[in-house]
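**Q** Sequence first, then the predicted structure, then my questions.
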Amino acid sequence: MESNSEWKEYATGLIKTEIARKNLTLVNVAQKLQVMGISETPQNISNKINRGTFGAIFMLQILKVLDCKELRL
């Protein structure tokens, strides 16, 4: 059975990988979120991602601005 810390690392890696695939910075991600009406600073996004404890809503918002249609689990 996997521990919570392993799940946090997995979630963090998943989001970081998708951002890298799109060749975006966290500044770009923050700008795209702003267009959707979501106010997040690049530092706040970084903190949430690195903690790995973000909620499903935040994850979906990030995936939406990345135009991610599918995930490789």
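**A** That came through, no problem.
**Q** hey, let's count contacts and neighbours off CA atoms from now on
**A** Fine.
**Q** can you give me how far the longest helix out of those in the chain is from the chain middle?
**A** Ranked by number of residues, the top helix in the chain under DSSP state H is helix 4-21. Helix 4-21 sits 8 Å away from the centroid of its parent chain (C-alpha atoms, centre = their mean, to the nearest Å).
**Q** which parts of that helix are buried?
**A** Neighbour counts over helix 4-21 (16 or more other C-alpha atoms under 10 Å) mark Lys8, Ala11, Thr12, Leu14, Ile15, Glu18, Ile19 as buried.
**Q** Pasting the second one now:
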Amino acid sequence: MNVMSKTERPDPPKPTARKDAPVNKMFEGRAKAFLRDAMRQQGVSTEQLAERLADIGVEMSAGGVANKISRGGFSAVFLFQCLEVIDFKYEKTQF
């Protein structure tokens, strides 16, 4: 059995924030653009979106919704909640 001593073991990789990965930034930008485009197509403002989200139990101010969309790092659940309340029809090929 070959057992490495503590001095022979390589250091573990340094942790990095997953959110900072370039590929994540790219997809966050795409998610943000997709939601904004859906809102624009349906003629729904951020204020209206916040009101409609509240109707289904998602309590968030219009500013909070705007910030969440602006960051782009929102969950798939939030995206689908938004698409549902603005009555956006989508095809599977858009994903």
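**A** Structure's in. What do you need? Note that the structure is predicted; figures quoted are calculated from it, not measured.
**Q** Overlay them and tell me the TM-score.
**A** Overlay of the two chains. TM-score (TM-score structural alignment, normalised by the length of the first structure): 0.88; 72 aligned residues with a C-alpha RMSD of 1.5 Å.
**Q** export the buried residues of helix 4-21 of the first structure to JSON lines and tack on distance to Lys48 of the first structure?
**A** Output for the buried residues of helix 4-21 of the first structure, formatted as JSON lines (distance: C-alpha to C-alpha, whole Å):
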{"residue": "Lys8", "distance to Lys48 of the first structure": "11"}
{"residue": "Ala11", "distance to Lys48 of the first structure": "11"}
{"residue": "Thr12", "distance to Lys48 of the first structure": "9"}
{"residue": "Leu14", "distance to Lys48 of the first structure": "13"}
{"residue": "Ile15", "distance to Lys48 of the first structure": "11"}
{"residue": "Glu18", "distance to Lys48 of the first structure": "15"}
{"residue": "Ile19", "distance to Lys48 of the first structure": "14"}
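**Q** Let me know the closest of the residues you listed to Ile62 of the first structure.
**A** Ile15 (7.9 Å; C-alpha to C-alpha).
**Q** Tell me which residue is most central in the first structure.
**A** Centrality entry for the first structure: nearest residue to the mean C-alpha point is Ile15, 4.2 Å, by C-alpha atoms, centre = their mean.
**Q** Report the contact partners of the aligned partner of Asp37 of the second structure in the first structure.
**A** For Asp37 of the second structure, the aligned residue in the first structure is Thr17 (criterion: TM-score structural alignment). Thr17 of the first structure makes no contacts at all, as judged by C-alpha atoms under 8 Å, 6 or more residues apart in numbering.
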